[in-house]
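> okay, sequence plus prediction incoming.
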Amino acid sequence: MLHKKISFPDSFRLFFLRAKKAGWAASEGFVSPILQLALTPFLLHELGKVEFGTWVLVLTFWSLGPLLSFAAAVATFNRLSELVAGDDKSGLVQAFKTGVLLGLGATLLSFVVLGVVFVVYAFLFGNEVRYHHAVPLVLLAGVVLLVQEIDNIFSSALKAHSRFDLVAKIDISFRVLWVSSVALSAAWFDSAFACVFAAVFVALFKSAVKFNVVHRLLGRPSYIFCAQQYFWDKKVSALAAWNWGQAIGGALFNAADKFLVGALFGLEVLSSYSICSQVAQFVHGIQASAAQVLLPWSSRHWVGATSDTMKKFRRVAFWGGLGCLILPLIVAAGMPYILGFWIGDDFARANIVLAYALLVGYASLSLNVPLHYILLGGGHIKILTVLNLLGGGLSVLLGIGLSNFGVAYFALSKCVYSPVTLIALKNLRNSSRGDQ
């Protein structure tokens, strides 16, 4: 059987196209944190510590989106990538509708639960709820979170079609508008409530634009949900359940540590820990964003995969993982200058060891980024979820155990996460798709 050989110009063109997609995917993950880092000292100056602290709590609340929405956006991305690979156009619309309704329902249900908790807390500890805009602030933050999660589902539809360029162009444009609106609101009103109010309008505007793009991409389907027309895609909800488990594992790695540092070391140490974490997370976030292009690519190649395909997967996972260490090494070389320029030389000298410890933890996690997306494209979500939960749990337990030696040792507990999740390499030994 003859095989068509790819000439050097063709192979170079394929490499360039893939690098271009990865560049667009990484650009949003690069620009957004940079803008956020630039906004932080300005808001701290304009709002003051109390209002700025309130703003940070709102940002933390928004970061819980994947948990509160039952990981609907990630599940939709997984399912749509599989359907695009199989050229199932009718299934695409069904999966998209399912993702939107799942995200809406799960987020609204989460709001009801959080609302009950807030009411109970306010009733029992009313004297402690002193922020005069607490109720409207929670409601506005909830609206932004709901719109944000639906917007992420729209992004999933575009990314599944490998339109990372469209997602990046829309997100970056509106991120600049978001930062400008928040900064102006802080300067004029000196209020976190005003900042959140501005964020509501930007979020609604961005989602409307993105929905229009997705609507045309899917062939302008009807969104009238008839009782006689069964459209629910069970695979989306099944994937969401497992992705939600991964979101919990991610929360254990990225959020639980901050609560523990505050409880074990105090708020001053937590402040330094959070600032150093931003640099380390920024490095990992860029690479994770760029590697998203591997999911639709691997979904296509898992269909009818052969032993040669599996060799290609292993090469990409190995060399891609090693490549993900380049950026952390560059940042490590310039870490004292980065912290000194951003916060100050005194802060840099006092916290350089902590910053390096956190960077090592996130750099080790970067090793498994290509592997994660390759296996996700092949439907191996169960093993990924189990290992993410195991890795997150072990890092928390090890951190508690190492806390007696200092916060830098606590930060090094993150290094246990990567070896645990790399166990998933065994799933690249055969060409069968995972059981979803």
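Cool, the structure landed.

> from now on I want contacts and neighbour counts done on CA atoms only, so please keep to that.
OK.

> dump the residue contacts of residue 10.
Going by Cα atoms under 8 Å, 6 or more residues apart in numbering, residue 10 touches no other residue.

> so it is in which element?
Take DSSP states H and E as the rule and residue 10 turns out to sit in helix 8-63.

> so which elements touch the next helix-or-strand element following that helix?
Using DSSP H and E, the helix or strand that follows helix 8-63 in sequence is helix 65-68. On a contact count with 3 or more Cα pairs under 8 Å, 6 or more residues apart in numbering; DSSP states H and E, helix 65-68 meets helix 89-124, helix 134-160, helix 234-254.

> return the set of buried residues in the last one.
Just to be clear, that refers to helix 234-254. The neighbour-count check on helix 234-254 (16 or more other Cα atoms under 10 Å) flags 235-237, 239-253 as buried.

> next: stretch 411-431.
By 16+ other Cα under 10 Å, the buried positions in stretch 411-431 come out as 411-418, 420-422, 424, 427-428, 431.

> distance from that stretch to the middle of the chain?
Here stretch 411-431 is found 19 Å from its chain centre; the criterion is Cα atoms, centre = their mean, to the nearest Å.

> what's the span of it, first residue to last?
37 Å (Cα to Cα, to the nearest Å).

> pull the residues that contact that stretch.
In contact with stretch 411-431 (Cα under 8 Å, 6+ apart) are residues 253, 302, 305-307, 309-310, 313-314, 354, 357-358, 360-362, 364-368, 371, 375, 380, 383-384, 387-388, 390-392, 394-396, 398-399, 402.

> now list the buried members of those.
Using 16+ other Cα under 10 Å, the buried members of the contacts of stretch 411-431 are 253, 302, 305, 309-310, 313-314, 354, 357-358, 360-362, 364-368, 371, 375, 380, 383-384, 387-388, 390-392, 394-396, 398-399, 402.

> what about the residues you listed, which are in helices?
Secondary structure from DSSP state H places 253, 302, 309-310, 313-314, 354, 357-358, 360-362, 364-366, 371, 375, 383-384, 387-388, 390-392, 394-396, 398-399, 402 of those in helices.

> quick one, what contacts the residue positioned nearest the centre of the chain?
Centroid-nearest residue in the chain: residue 285, 7.6 Å away (criterion: Cα atoms, centre = their mean). Residues in contact with residue 285 (Cα under 8 Å, 6+ apart) are 29-30.

> okay, one more to line up with it:
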Amino acid sequence: MSFTAKLRSVHISNATYGIADYVSLPALMLCSAPFLLHRLGVEQYAIWVLASAAVTSGILLSAGFGDAALKFIAAYRGSNDHVGVERIIRTLLGINLALGTTIAILVGLLIPFLVSHLPNVSAALRISYQRALAIGCILLVVKAVESVFICAQRAYERYDVAARFTIATRVATIGAAVAIAAFGRGTVTIMLSTLLIAIISASLQAFAVWRRLAMHSLLPSLNRASVRELFGFGAFSWIQGAVGLLTGQADRFLVGYLLGMHAIAYYSICVQAALPIHGIVAAGLQVLFPYLAARLGLLSASAMRQKFATAFAVNVVLVAALAAPVIFGSRYILRLWMGEDFSSHAYVALSITACGFALLGLNVTGFYMLMAMGRIKLLALVNVAGAAAMLAAIAILAPRFGIVGAAAGRLIYGPIICLIYIPLRKALHITQGVPTQASMQGAL
């Protein structure tokens, strides 16, 4: 096999593992939900979902510097600077441990308030929720640390290793939850098993990174130069992640406030059904980020344009393949999934929502290329503008057109994000020499 064919095979493998990583959790939840809901009961199941959501939100906030670390690890790896790689990994460990612990403490302090404001919940369930959240706070710290080792594997373009750990952990976690529910135990026991599995997974991943990268130490550090590097890029990455977390929930709260709880059920199902159009494309093409970050000073401008053209063509084909069935088959999909009555109310909204996520999915290639070039500030600002415009459009259209108006409000987000291709086009038309990261940033 030639080097080019081997490299292409590696990219396909990484993309496949990235997609498998993305779809594994919703697939496992979908398969296990009927059994868990039946065995745990609606209230215990809801407590588990709420506790898991709180942990997931905390992890996203505490591990927001992962994109910055991935970029710099890949860059140092590309220049064969092993000391720089180890310094970034240890510094990210220190940052994530500090942020994760801080957020866990804040959540822990809010537990009494959260529990006391649960409506129509018995004292026993309040205690279960309080204990589940307390375990979740510890889990949050473990997951924040674990994300460092996942990031390191991806920076070395070993998405297969990272995905195998992640998928195996999810299978073990959901499998344990099913077994625990089958034996008649509740949410607290499930959270304890989840914590134990997470600790084992993080330990194994730490050992894998330590051995594969031949690191001298994995003790957390806060190296001043590395902190400056990570914060210079990571602060905007964190803002972008926080905006994504906000817009992923704020639109639903806004629809509920404007149209009532009945409408939010239709709207949420439409968003849930259309979300994989963007999610699967992003998961498959995320390999662009470490690949380009490691080779930014080595590829010529013409080579960069060629990489962009290939990746964008794949991007368009994937979006079309995923979006077309949902856009044109929305009524049939909802009829099979949710029933005729639900379908008649929501199929137009689903088609429009799918168009919105298709437009958003078209930005994936440009997003990862600009990330590799270090233009995170530009991406963060565009995402903030897109999110603000989307929420404003929903606020204007939803009261007049109902859930169809709310879905139409999402359409504005994608085109605004796709404006990133304007500065990217300028950067890709540098014609002389081999572009360095500094020259690419200057062009932007």
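All right, it came through fine. As the structure is a prediction and not an experimental result, all values here were calculated from the model.

> quick one: TM-score?
Superposed pair, TM-score by TM-score structural alignment, normalised by the length of structure 1: 0.88. Supporting alignment: 428 aligned residues with a Cα RMSD of 2.9 Å.

> could I get the helices and strands packed on helix 65-68 of structure 1 as CSV with distance to residue 436 of structure 1?
CSV is the format used below for those (distance: least, Cα to Cα, whole Å):
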stretch, distance to residue 436 of structure 1
helix 89-124, 15
helix 134-160, 18
helix 234-254, 7
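
> returning to that earlier point: now the angle between helix 134-160 and the helix holding residue 10 of structure 1, please.
Interaxial angle, helix 8-63 of structure 1 versus helix 134-160 (axes from the mean of the first three to the mean of the last three Cα atoms, to 10 degrees): 170 degrees.

> which residue in structure 2 lines up with the residue nearest to the centre of structure 1?
With TM-score structural alignment as the criterion, residue 285 of structure 1 lines up with residue 279 in structure 2.

> wait, which of the helices and strands packed on helix 65-68 of structure 1 is closest to residue 55 of structure 1?
Of all the helices and strands packed on helix 65-68 of structure 1, helix 134-160 sits nearest to residue 55 of structure 1, with 10.0 Å by Cα to Cα.

> now the closest one: which residue numbers in structure 2?
For helix 134-160 of structure 1, the aligned range in structure 2 is residues 129-155, judged by TM-score structural alignment.

> just how off-centre is the matching stretch within its chain?
14 Å.

> next one: stretch 18-33 of structure 1
Distance of stretch 18-33 of structure 1 from the chain centroid (Cα atoms, centre = their mean) equals 13 Å.

> residues in contact with that stretch: which ones?
By Cα under 8 Å, 6+ apart, stretch 18-33 of structure 1 touches 162-165, 168, 171-172, 175, 282, 285-293.

> now do the buried residues in that stretch.
For stretch 18-33 of structure 1, using 16+ other Cα under 10 Å, the buried residues are 20-33.

> repeat that for stretch 187-198 of structure 1.
Buried, per 16+ other Cα under 10 Å, within stretch 187-198 of structure 1: 187, 190-198.

> repeat for stretch 51-68 of structure 2
For stretch 51-68 of structure 2, by 16+ other Cα under 10 Å, it's 51-52, 54-56, 58-68.

> ok, and what's touching that stretch?
By Cα under 8 Å, 6+ apart, the residues outside stretch 51-68 of structure 2 that reach it are 92, 96, 99-100, 103-104, 129, 132-133, 136-137, 139-141, 143-144, 147-148, 151, 230-231, 233-235, 237-238, 241-242, 245.

> one more time with 7 Å, if that's ok
Contacts of stretch 51-68 of structure 2 from elsewhere in the structure, counted by Cα atoms under 7 Å, 6 or more residues apart in numbering, are 96, 99-100, 103, 132-133, 136-137, 140, 143-144, 147-148, 151, 230, 233-234, 237-238, 241-242.

> residue 181 of structure 1 contacts residue 197, doesn't it?
No - contact criterion Cα atoms under 7 Å: residue 181 of structure 1 and residue 197 do not qualify, at 9.5 Å.

> overlap of the contact sets of those two?
Contacts common to residue 181 of structure 1 and residue 197, judged by Cα under 7 Å, 6+ apart, are absent.

> helices along the stretch 151-300 of structure 2, start to end?
Counting by DSSP state H, counting those that start in this stretch, the stretch 151-300 of structure 2 has helices at residues 159-182, 187-212, 224-259, 261-285, 288-295.

> go through those and pick out the most buried.
Highest mean neighbour count of the helices of the stretch 151-300 of structure 2: helix 288-295, a mean of 24 (counted as mean count of other Cα atoms under 10 Å).

> how close does that helix sit to structure 1?
In this overlay with structure 1, the average offset of helix 288-295 of structure 2 from its partner residues is 1.6 Å by mean Cα distance after the TM-score superposition for structure 1.

> which one of the buried residues of stretch 51-68 of structure 2 is nearest residue 291 of structure 2?
residue 67 (13.2 Å).

> counterpart of the closest one over in structure 1?
Alignment note (TM-score structural alignment): residue 67 of structure 2 maps to residue 74 of structure 1.

> what helix or strand is the nearest residue to residue 153 of structure 1 once chain neighbours are set aside on?
Beyond its immediate neighbours in the sequence, the residue positioned closest to residue 153 of structure 1 (Cα to Cα, 6 or more residues apart in numbering) is residue 73, lying 4.5 Å away. Using DSSP H and E, residue 73 of structure 1 falls within helix 72-85.

> what's the average distance of that helix to structure 2?
Taking mean Cα distance after the TM-score superposition for structure 1, the mean distance separating helix 72-85 of structure 1 from the aligned residues in structure 2 is 2.0 Å.

> for that helix, what is the distance to the chain centroid?
Helix 72-85 of structure 1 sits 16 Å away from the centroid of its parent chain (Cα atoms, centre = their mean).

> same question for stretch 114-128 of structure 2.
The answer for stretch 114-128 of structure 2 is 30 Å, by Cα atoms, centre = their mean.

> got the buried residues for that stretch?
Quick answer for stretch 114-128 of structure 2 (16+ other Cα under 10 Å): 115, 125-126, 128.

> which residues touch stretch 89-106 of structure 2?
Contacts for stretch 89-106 of structure 2 (Cα under 7 Å, 6+ apart): 58, 62-63, 69, 137-138, 140-141, 144-145, 148, 218-223, 226-227.

> ok, now which ones touch residue 246 of structure 1?
Contact partners of residue 246 of structure 1, counting by Cα under 7 Å, 6+ apart, are 385, 388-389.
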